[in-house]
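Undergrad: sequence unavailable; structure follows:
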């Protein structure tokens, strides 16, 4: 699939334009996102992804369109599980409800830029070394095993603050309280950053960690960097509104981790078969391709959609029969406040004075 440079630039420009419109329309006046508003935006972004996929079908053919849709659905479904962690971050930082949309928007923009770098490196590695597929496959299968182990009897992983965020806190002075949507404020002539900047970094960097399994997974469905990038972009853009739409539904998807584990394991097996088919390792079949069957994109798409449907229906039925299941998974912590007081002790008096004098943004 040959994608001219101008198509890349037009696509990136179009995506940035859509995000800018979102920011201007939704973010011009901070407010709590309602279920109705979130539903409209989710449908809007899903509709955009469908139209884009149909465009790929029209200009590049059904195979590439199938790869895009399979990648988009996989990325979106993996992102739903990530929403559990976003809830923990928002709660732990006590982000005001009216500013959560902006936090997610900027955080996901940070993640999208960094994911673009990951995708470029992954595509270059795959083009140069076919054995990289074995590494991706092993990582996906191990991730699937870990998810199953946690779901069966292990404890849910708790979110831990990325080290980069902790470093920012140590290097830059951070206020105790939020100052509206401001990222920084001036206190008696000294510039301070607010918890708003810290939580945006936390969202962006945490999502980047999620990409460690989602990007290898989508490379198992398509090796076209353009499709990998656009599938990630559409999934991330729709993730913000999905956060507000299904916040109350998250605790009811009690079998989601099992379904995602099955999908990751399936893609891992698909990668192994593809790696054997493209084999160049001298110690394996004398460096010649191994004649194994490969899994087509139609079967991949069917398995992914089928597993998600079964997982969702089974979860809702199980919770309806036993409502206690929803309360026993992904419990949210009590708000921990914006910062550890010990990390911001020096700024307490200054900020108390600032509350009376007012603050100004650079």
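TA: In hand now; what should we look at? On a predicted model such as this, the values are computed, not experimentally measured, just so you know. Residues are numbered from 1 along each chain as shown.
Undergrad: C-alpha only now, for contacts and for neighbours.
TA: OK.
Undergrad: I figured residue 268 hits residue 217, correct?
TA: Yes: with contact defined as CA atoms under 8 Å, residue 268 reaches residue 217; the gap is 7.4 Å.
Undergrad: common neighbours of these two, please.
TA: Taking CA atoms under 8 Å, 6 or more residues apart in numbering as the contact rule, residue 268 and residue 217 both touch 136, 140.
Undergrad: list the buried residues in the strand or helix carrying residue 311.
TA: Element membership for residue 311, per DSSP states H and E: helix 297-321. For helix 297-321, a neighbour-count test (16 or more other CA atoms under 10 Å) marks 297, 300-301, 303-305, 307-308, 311-312, 314-316, 318-319 as buried.
Undergrad: ok, residue 191 touching residue 185?
TA: Yes: using CA under 8 Å, residue 191 is in contact with residue 185, at 5.9 Å.
Undergrad: what segments of the stretch 151-300 of the chain are helices?
TA: 163-171, 195-219, 225-245, 256-277, 297-321 (DSSP state H, counting those that start in this stretch).
Undergrad: what do you get for the stretch 1-150 of the chain?
TA: Counting by DSSP H, counting those that start in this stretch, residue ranges of the helices within the stretch 1-150 of the chain are 5-27, 35-60, 62-92, 100-128, 132-152.
Undergrad: can you state the direction angle for the helix holding residue 311 and helix 256-277?
TA: Orientation of helix 297-321 against helix 256-277 (axes from the mean of the first three to the mean of the last three CA atoms, to 10 degrees) gives an angle of 160 degrees.
Undergrad: one step back: relative to residue 232, which of the helices of the stretch 1-150 of the chain is closest?
TA: Residue 232 sits nearest to helix 62-92 of all the helices of the stretch 1-150 of the chain, at 6.4 Å, using CA to CA.
Undergrad: hang on, the earlier thing: nearest to residue 92, out of the helices of the stretch 151-300 of the chain?
TA: Closest of the helices of the stretch 151-300 of the chain to residue 92 is helix 195-219, at 9.5 Å (criterion: CA to CA).
Undergrad: and the spatially closest residue to residue 201 that is not a sequence neighbour, what does it touch?
TA: Distances taken as CA to CA, 6 or more residues apart in numbering place residue 107 nearest to residue 201, at 6.1 Å, with adjacent residues excluded. Residue 107 makes contact with 200, 201, 202, 203, 204, 205, according to CA under 8 Å, 6+ apart.
Undergrad: below is an additional structure, to be compared with the one above:
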């Protein structure tokens, strides 16, 4: 079984998981559902990596995992943007659909003006960071519904373009770009819901969000000015994920300490 066959089979499974993410309701609580989806994402990634290792060698398997990490970093960027405009769950569902379609289309198409798009996106994110910082510790103020929808859909399209360009450079394979892009969106809606609830309870939430947005904005601007678009270096990917995790952990610890007083 070659790379395309593995990619198409796994992508079909992932699309089912994304659809379940968008429609699931009822007995399972949001934390449990989110955990199940993220575990499923990890299991699919491990299975695909093992199959690629056995059929195509370690180089292809490494390319897949690097491409997945790159797409996951872009997904984290998108989460931060959605949180900064206080998007609603209905809007997030639209964003997931747009993200899947855009990442699928761009996996097989050349991304135009990647450097310019990266700079403009970074500048917009820095503006969002300033807006979050001015919240003086309160949760982000929601934008007007139509403006928020337009902003997050545009962000989903831009990040799909940047993610596809970076992942293609890493993997050199359109099927792997498609697989990595869809894989990174599994569980997105429920992760957003959990983070939104956390922001509503954590003191100084907007300040922590502003820090994350500044990092994302500066990273995007510098990558665009270099003319190569989004940085896909593994260290940058890990730093992005680590930054978000550290801010979330500090916020949770601060909230717990204040609640104990």
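TA: Nice, I can see it. Fair warning: this is a prediction, and the values are worked out from it, not measured in the lab.
Undergrad: the more surrounded of residue 191 and residue 185 of structure 1?
TA: More crowded of residue 191 of structure 1 and residue 185, by other CA atoms under 10 Å: residue 185, with 22 against 16.
Undergrad: trace residue 272 of structure 1 over to structure 2, please.
TA: Under the alignment (TM-score structural alignment), residue 272 of structure 1 maps onto residue 225 of structure 2.
Undergrad: scratch that, residue 316 of structure 1 is what I was asking about
TA: Checking TM-score structural alignment: residue 316 of structure 1 goes with residue 252.
Undergrad: quick one: the nearest residue to its match once chain neighbours are set aside from residue 75 of structure 2, how far?
TA: Of all residues not flanking residue 252 of structure 2 in the chain, residue 202 sits nearest, at 6.7 Å (CA to CA, 6+ apart). Residue 202 of structure 2 sits 22 Å away from residue 75 of structure 2, going by CA to CA, to the nearest Å.
Undergrad: what does residue 224 of structure 2 give?
TA: Distance from residue 224 of structure 2 to residue 75 of structure 2, by CA to CA: 18 Å.
Undergrad: same thing with residue 233 of structure 2?
TA: 16 Å.
Undergrad: likewise for residue 177 of structure 2?
TA: From residue 177 of structure 2 over to residue 75 of structure 2 the distance is 14 Å, taken as CA to CA.
Undergrad: next one: residue 171 of structure 2
TA: Here the criterion is CA to CA. By it, residue 171 of structure 2 lies 18 Å from residue 75 of structure 2.
Undergrad: swap in residue 157 of structure 2?
TA: Using CA to CA, residue 157 of structure 2 is found at 11 Å from residue 75 of structure 2.
Undergrad: equivalent analysis for residue 47 of structure 2, please.
TA: From residue 47 of structure 2 to residue 75 of structure 2 the distance is 21 Å (CA to CA).
Undergrad: same question for residue 248 of structure 2.
TA: Separation of residue 248 of structure 2 from residue 75 of structure 2 (CA to CA): 16 Å.
Undergrad: also residue 105 of structure 2?
TA: Separation of residue 105 of structure 2 from residue 75 of structure 2 (CA to CA) stands at 17 Å.
Undergrad: more neighbours, the two?
TA: Per other CA under 10 Å, whichever of residue 105 of structure 2 and residue 75 has more neighbours is residue 75, with 21 against 16.
Undergrad: mind listing what the more buried one touches?
TA: 159, 184, 185.
Undergrad: so which of those persist in structure 1?
TA: Retained in structure 1 (both residues aligned by TM-score structural alignment, their matches' CA atoms under 8 Å) from the contacts of residue 75 of structure 2: 159, 184.
Undergrad: format the contacts of residue 75 of structure 2 as CSV; extra columns: distance to residue 53 of structure 2 and neighbour count.
TA: Formatted as CSV, the contacts of residue 75 of structure 2 follow (distance: CA to CA, whole Å; neighbours: other CA atoms under 10 Å):
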residue, distance to residue 53 of structure 2, neighbour count
159, 29, 25
184, 20, 25
185, 23, 25
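Undergrad: same for the following helix or strand past the helix holding residue 311 of structure 1, what does it pack against?
TA: Scanning forward in sequence from helix 297-321 of structure 1 by DSSP H and E, the next helix or strand is helix 324-327. Judged by 3 or more CA pairs under 8 Å, 6 or more residues apart in numbering; DSSP states H and E, helix 324-327 of structure 1 is in contact with helix 297-321.
Undergrad: just give me the mean distance for the helix it packs on relative to structure 2.
TA: Following superposition, helix 297-321 of structure 1 is found to deviate from structure 2 by 2.9 Å on average (mean CA distance after the TM-score superposition for structure 1).
Undergrad: now that helix, how far from the centre of its chain.
TA: Centroid separation for helix 297-321 of structure 1 versus its chain: 20 Å, with CA atoms, centre = their mean, to the nearest Å.
Undergrad: go on, stretch 202-216 of structure 2?
TA: Distance, centroid of stretch 202-216 of structure 2 to centroid of chain: 16 Å (CA atoms, centre = their mean).
Undergrad: now stretch 18-35 of structure 2
TA: Stretch 18-35 of structure 2 sits 18 Å away from the centroid of its parent chain (CA atoms, centre = their mean).
Undergrad: ok, stretch 117-129 of structure 1 next?
TA: Centroid displacement of stretch 117-129 of structure 1 relative to its chain, using CA atoms, centre = their mean, is 20 Å.
Undergrad: now swap in stretch 197-214 of structure 2 and tell me
TA: With CA atoms, centre = their mean, you get 17 Å for stretch 197-214 of structure 2.
Undergrad: now swap in stretch 15-27 of structure 2 and tell me
TA: Between the centre of stretch 15-27 of structure 2 and the centre of its chain there are 18 Å (CA atoms, centre = their mean).
Undergrad: pull out the buried positions in it.
TA: 15, 17, 18, 21, 22.
Undergrad: now render those residues as a markdown table, adding distance to residue 260 of structure 2.
TA: Listed next are the buried residues of stretch 15-27 of structure 2 as a markdown table, based on distance: CA to CA, whole Å:
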| residue | distance to residue 260 of structure 2 |
| --- | --- |
| 15 | 43 |
| 17 | 39 |
| 18 | 38 |
| 21 | 35 |
| 22 | 36 |
